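Asker: All I have is the shape, not the residue letters:
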């Protein structure tokens, strides 16, 4: 019976070590994903600033087209 208790204690130790290891891996993965998302957001912001005039022209053009179709549909 004592041997069974020793095996259970050993198994409990393995499970605790495994859960700690999984927690550390998840933490590192979260940090990496956060860093990648931050870099992507900065890149998108820089691209938008570099092409601000083109973005405004496209938005204005789409607004004119949508307005034309909405007005045409009500007549």
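Answerer: The structure has been received and is ready for your questions. As the structure is a computational prediction, the values presented were derived from the model and not from experiment. Numbering: from 1, shown residues only.
Asker: only C-alpha atoms for contact and neighbour calcs from this point on.
Answerer: Will do.
Asker: Now tell me what touches stretch 18-35 from outside.
Answerer: The contact list for stretch 18-35, computed with C-alpha atoms under 8 Å, 6 or more residues apart in numbering, is empty.
Asker: Structure two is appended below for comparative analysis:
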């Protein structure tokens, strides 16, 4: 099994461990180019999460419509 396919262990540092660490990191030592690269990387992650969220929501809507009791 590839590392990407293994379930990731959730952080014990709150529910958003890595994001919390990023949010608290000092940005003073970063150059403009490094900040732009970081923004691009974070935006790509936001887009990935939004896409996954929409797939999950669609799955939930499909399950609800399938298993919802029929109203007479």
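Answerer: Structure received. Just so it is clear, the structure is predicted and the values come from calculations on it, not from any experiment.
Asker: Any idea what the TM-score comes out to?
Answerer: The TM-score (TM-score structural alignment, normalised by the length of structure 2) is 0.55; 43 aligned residues with a C-alpha RMSD of 1.4 Å.
Asker: quick check: the helix ranked longest in structure 2 aligns to which part of structure 1?
Answerer: In structure 2, taking DSSP state H as the definition, the longest helix is helix 32-67. The alignment of helix 32-67 of structure 2 onto structure 1 (TM-score structural alignment) spans residues 12-47.
Asker: For that stretch, give me the average deviation versus structure 2.
Answerer: Stretch 12-47 of structure 1: mean distance to aligned residues in structure 2 after superposition is 0.2 Å, counting by mean C-alpha distance after the TM-score superposition for structure 1.
Asker: Now find how far off-centre that stretch is within its chain.
Answerer: 11 Å (C-alpha atoms, centre = their mean, to the nearest Å).
Asker: Tell me how far the most centrally placed residue in structure 1 lies from residue 47 of structure 1.
Answerer: Nearest residue to the geometric centre of structure 1 (C-alpha atoms, centre = their mean): residue 37, 5.9 Å. According to C-alpha to C-alpha, to the nearest Å, residue 37 of structure 1 and residue 47 of structure 1 sit 15 Å apart.
Asker: List of residues touching stretch 57-75 of structure 1?
Answerer: For stretch 57-75 of structure 1, there are no external contacting residues (C-alpha under 8 Å, 6+ apart).
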